[in-house]
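**Student:** Just to be clear, the model below is a prediction. Sequence and coordinates:
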Amino acid sequence: MRCDYLERDLCRSCTLLHLRYPDQIARKERAVRDVLGLPEDVWLPPVTSRQDRFRNKAKLVVGGTAAAPVLGIQTIDGAPGQVTDLTACPLHLETIEASLPALARFVTTASLTPYDIAARSGELKYLLVTASPDGELLIRLVLRSREAETRIRKHLPGLLADLPHAAVVSLNLQPQHAAVLEGPEEIVLHGETLTMRVNDLPLHLRPRSFFQTSTDVAAALYRQATAWIAELGPRTLWDLYCGVGGFALHAARAVPGLEVLGIEVSTEAVASAGRTAADLGLPRARFMAQDAGAVALGDPSQAPDVVVVNPPRRGIGAPLAQWLETSSAAHVVYSSCNAASLARDLAAMPSLRVERAQLLDMFPNTDHYEVLTLLARR
């Protein structure tokens, strides 16, 4: 794959694009295997990805002026707030790229002044766009305040006419003068959820809910984890850091009678997961909004048969690792985007042995990845 942005040194995100794709995969496998130090026979073949058109989300800085907005990234070695156009990034799904001219026009129509970092003035900071496999969009405008809300509501019908496949449009308020992508307050103007159809499972995504970057690789991740869980035939399962319920709901659908509890700190994600469970008629799948690390405060002898963990890059941490180590859980499915934190957590759980592992290329052209492991009680 060639990228004009990289060749012109306008964007340096795809650090491995100079390598042939098989060499990228080999490099990632070597790095992950070296860090984890697992026996060769536990590794399954890696899950690969297409190099372009895989990103289901765009996170675009807004620069320029309201009359001539620029959607892209902070300019490399440029002045603070200078933005380079990135609307033709070959990583984004075609549906996202096709929507960006209409969004740029909307910035002008609604007189949304891009935020000026140096002057600490202006309103519109970012445009966040997520696309579903069905071609629908979730569009979020990250603003400094509610100053532009009335104008946005006034001109929203025009945007929806230009983008009839926009399922959700919302405003996010991020008042801080800091490199923080979004704030805690969300104002939904249109719709409710974006349906991400993964392995024929209609996962609902609300504006502040996390979802994996590549829908195709996420589908493979859920299929592999579900196959392992179905083979074990558990009666009970907890999905910690469950997000919108991808692992939990796949397992609940695959294993008859399985009692599932998903735990996630985001109330929006929990509401999304609960809606999918209701849609699928899965009354045994429950979800609660709580910090997954707090599970370590419960009685480890009352642990479920299987625990799934999919933490952020920092890993599950010492308290939860100690809880799992002393728990009655026979198996743990651990999905990680950071082999270093995974290795640290595994070292804290010596009673759980890695039986299977697989690299999934969630982030082609970079050194990032997802690695899925199945742990069994020794």
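**Tutor:** Nice, thanks for sending it over.

**Student:** alpha carbons only for contacts and neighbour counts from here, please
**Tutor:** Will do.

**Student:** what's near enough to touch Val168?
**Tutor:** Val168 makes contact with 137-139, 188-194, 207 under the criterion CA atoms under 8 Å, 6 or more residues apart in numbering.

**Student:** Can you list which of those are found in strands?
**Tutor:** Residues of the contacts of Val168 located in strands (DSSP state E): 137-139, 188-190, 194.

**Student:** which of those are buried?
**Tutor:** Applying 16 or more other CA atoms under 10 Å to the ones in strands among the contacts of Val168, the neighbour count classes 137-139, 188, 190, 194 as buried.

**Student:** Mind telling me the two of those residues farthest from one another?
**Tutor:** With CA to CA as the measure, no two of these lie farther apart than Leu137 and Val188, at 13.7 Å.

**Student:** Show me how far the top helix by length along the chain is from its chain's centre.
**Tutor:** If each helix of the chain is counted by residues according to DSSP state H, the longest one is helix 215-232. Taking CA atoms, centre = their mean, to the nearest Å, the mean C-alpha location of helix 215-232 is offset from the chain mean by 16 Å.

**Student:** then this one, side by side with the first:
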Amino acid sequence: MLQKNSVIELAVTALTSEGNGVGRYEGMAVFVPDTAIGDRIECKIVKVHPRFCYGRLERLLVPSKDRIEPDCPVGRRCGGCALRHLSYGAEKEAKWQQVQDAFDRIGGFSLECQPLVSTGMVDGYRNKALYPVRERDGQVIIGFFARRSHEVVENLACRLQPPEFERIAGVVRDFLQEERIPCYDEGSCKGLVRQLYLRKAFATGEIMVCLVLNGETLPQSGRLLERLRDMRLPIRSVCLNVNRRSTNVVLGERTKILWGRPVITDLLCGVRVNLSAQSFYQVNHDAAELLYQKARQCAALTGNEVLLDLYCGTGTIGLTMARQVRQLIGVEIVPAAIEDAKVNARENGIENARFLCDDASGAAQKLEKEGIRPDVVVVDPPRKGCDEQVLAAISRMGPRRVVMISCNPATAARDCARLRELGYALQEITPFDLFPRTTHVECVALLTK
């Protein structure tokens, strides 16, 4: 039996969905971060459970052929890019395997996944950044929360963000420091500035700068606007989001415009999309276009269908298919997102779209009562997957095709297995890498009645 603080040699033979290497020592599974398949390591046991252990990499004895030198100075402390020590080829293989294993083991499917789809762009792809703002030893710190903690690791130059974000974050940090504006303290729930929130519309270049406040106003805001304007970047919106709650939820319900417009505008699959501070939007624009094109291909639209888009957000998925269907119905529980969806439809001249503000299961039941029977259902649920009521309602409405977009292969496999019990056959699974260098992977699954 391994003991805490034991030092052992280990051969890494697999990767978990969290990016940890796995090896076996005397039959016991040992999980070690920052390792690669093929590594032979010396590790220190830091936590012991009855059936597995966690270790810490102490020394690399024989490196894997897939291992590369991490190119971020704070990568190990931050933990966001948990796969930055792997070659991108090895990362893609691991993500494909993660999806395949989920559908094999959890779903009980024997269908082989399609090849993983990627743009090949691994840096600068994120169109959104949330930087916690704190004070340490009298200095303003802007960066990211370390993995599984609320310790802020200072980092303005995150390689996943576009270069404009680093410049803006630096200007905001200097402004807060020089004007002595208090930063938020989670322990006391005091202080004003909680987060810096940046968005960029990649197709148009437009940028939104938003400060999340534990209050209503930002002192000396005019001076901040001067500094941002002097940057000569395409900043089109500067706003304040009010969040006075003691919560881990980043945004509050009210956003006030300091300067410019309440939204920025992007183009996705030919559709103009207005993005407010609260709008959900895929963070990787170019990869999202590939994913939505695949979803449209799976839907196999002819122009006569009723398309139901559940968990529709600002309507982007459905609106990219609206011109190929008779009627589009989108459902989303966030009121601001539904308003954005309606505006997006109107500004794109799409008149066959209807949007309902409700949870997916409630809306599905209402549509059932109206006698609406969609031909195709697209679902893009949160990580927890679809509720049982949603899957049951889909089955009762009897669409001939269900297109499932998922950010969690495990819950996607579970939900597809439930739909199989309800009379649907899984035809195809395609993994998509929307988050290179991180452990996250998305997939599109097609089921037919």
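**Tutor:** Nice, thanks for sending it over. Just so you know, these numbers come straight off a predicted model, no measurement behind them.

**Student:** just to revisit the earlier point, need the ones in strands among the contacts of Val168 of structure 1 in CSV (columns: distance to Leu240 of structure 1).
**Tutor:** Output for these, formatted as CSV (distance: CA to CA, whole Å):
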residue, distance to Leu240 of structure 1
Leu137, 27
Leu138, 25
Ile139, 28
Val188, 27
Leu189, 31
His190, 30
Leu194, 22
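
**Student:** Looking at the residues you listed, which is nearest Val107 of structure 1?
**Tutor:** Using CA to CA, Ile139 comes nearest to Val107 of structure 1 of those, at 12.9 Å.

**Student:** can you pull out the helices in the stretch 101-250 of structure 2?
**Tutor:** 163-178, 221-230 (DSSP state H, counting those that start in this stretch).

**Student:** Give me whichever of the ones you listed is most buried.
**Tutor:** helix 163-178 (a mean of 17; mean count of other CA atoms under 10 Å).

**Student:** Let me see the contact set for Met288 of structure 1.
**Tutor:** Counting by CA under 8 Å, 6+ apart, Met288 of structure 1 has contacts 261-264, 267, 270.

**Student:** circling back: out of the buried ones among the ones in strands among the contacts of Val168 of structure 1, which comes closest to Thr87 of structure 1?
**Tutor:** When these are compared for distance to Thr87 of structure 1 (CA to CA), Ile139 wins out at 15.0 Å.

**Student:** The closest one matches what in structure 2?
**Tutor:** Alignment note (TM-score structural alignment): Ile139 of structure 1 maps to Val209 of structure 2.

**Student:** Could you verify my assumption that its match touches Tyr197?
**Tutor:** Yes: judged on CA atoms under 8 Å, Val209 of structure 2 makes contact with Tyr197 at a distance of 6.2 Å.

**Student:** and the contacts of Met288 of structure 1 as CSV, adding neighbour count and secondary structure?
**Tutor:** Converted to CSV, the contacts of Met288 of structure 1 look like this (neighbours: other CA atoms under 10 Å; DSSP: H, G, I helix; E, B strand; the rest coil):
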residue, neighbour count, secondary structure
Leu261, 22, strand
Gly262, 29, strand
Ile263, 29, strand
Glu264, 23, strand
Thr267, 18, helix
Val270, 25, helix
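
**Student:** conserved subset of those in structure 2?
**Tutor:** Contacts conserved in structure 2 for the contacts of Met288 of structure 1, counting by both residues aligned by TM-score structural alignment, their matches' CA atoms under 8 Å: 261-264, 270.

**Student:** can you put those in JSON lines and add distance to Ala218 of structure 1?
**Tutor:** Formatted as JSON lines, these follow (distance: CA to CA, whole Å):
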{"residue": "Leu261", "distance to Ala218 of structure 1": "20"}
{"residue": "Gly262", "distance to Ala218 of structure 1": "18"}
{"residue": "Ile263", "distance to Ala218 of structure 1": "19"}
{"residue": "Glu264", "distance to Ala218 of structure 1": "18"}
{"residue": "Val270", "distance to Ala218 of structure 1": "19"}
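
**Student:** so which of the helices of the stretch 101-250 of structure 2 comes closest to Glu135 of structure 2?
**Tutor:** Closest to Glu135 of structure 2 of those, according to CA to CA: helix 163-178, at 9.3 Å.

**Student:** Which secondary structure elements does the closest one sit against?
**Tutor:** strand 139-145, helix 221-230 (3 or more CA pairs under 8 Å, 6 or more residues apart in numbering; DSSP states H and E).

**Student:** average distance between the shortest one and structure 1?
**Tutor:** In other words, strand 139-145 of structure 2. Superposed on structure 1, strand 139-145 of structure 2 shows a mean distance to its aligned partners of 2.3 Å (mean CA distance after the TM-score superposition for structure 1).

**Student:** from the chain's centre, how far out does that strand sit?
**Tutor:** With CA atoms, centre = their mean as the basis, strand 139-145 of structure 2 stands 21 Å off its chain's centre.

**Student:** between it and helix 163-178, how many degrees?
**Tutor:** The directions of strand 139-145 of structure 2 and helix 163-178 differ by 140 degrees, with axes from the mean of the first three to the mean of the last three CA atoms, to 10 degrees as the criterion.

**Student:** helices and strands around strand 139-145 of structure 2, which ones?
**Tutor:** Counting contacts by 3+ CA pairs under 8 Å, 6+ apart, strand 139-145 of structure 2 is packed against strand 128-136, strand 152-154, helix 163-178.

**Student:** for the last one, same thing?
**Tutor:** Using 3+ CA pairs under 8 Å, 6+ apart as the contact definition, the elements that helix 221-230 of structure 2 packs against are helix 163-178, strand 235-242.

**Student:** Now it on structure 1. Mean distance?
**Tutor:** Superposing on structure 1 places helix 221-230 of structure 2 at an average distance of 4.1 Å from its equivalents, by mean CA distance after the TM-score superposition for structure 1.

**Student:** To which residue of structure 2 is Gly281 of structure 1 aligned?
**Tutor:** Superposed on structure 2 with TM-score structural alignment, Gly281 of structure 1 falls opposite Gly349.

**Student:** actually Ile229 of structure 1, not the one I typed
**Tutor:** Aligned partner of Ile229 of structure 1 by TM-score structural alignment: Ala299.

**Student:** Who are the contact partners of that match?
**Tutor:** Here Ala299 of structure 2 is in contact with 376, 401-403 (criterion: CA under 8 Å, 6+ apart).
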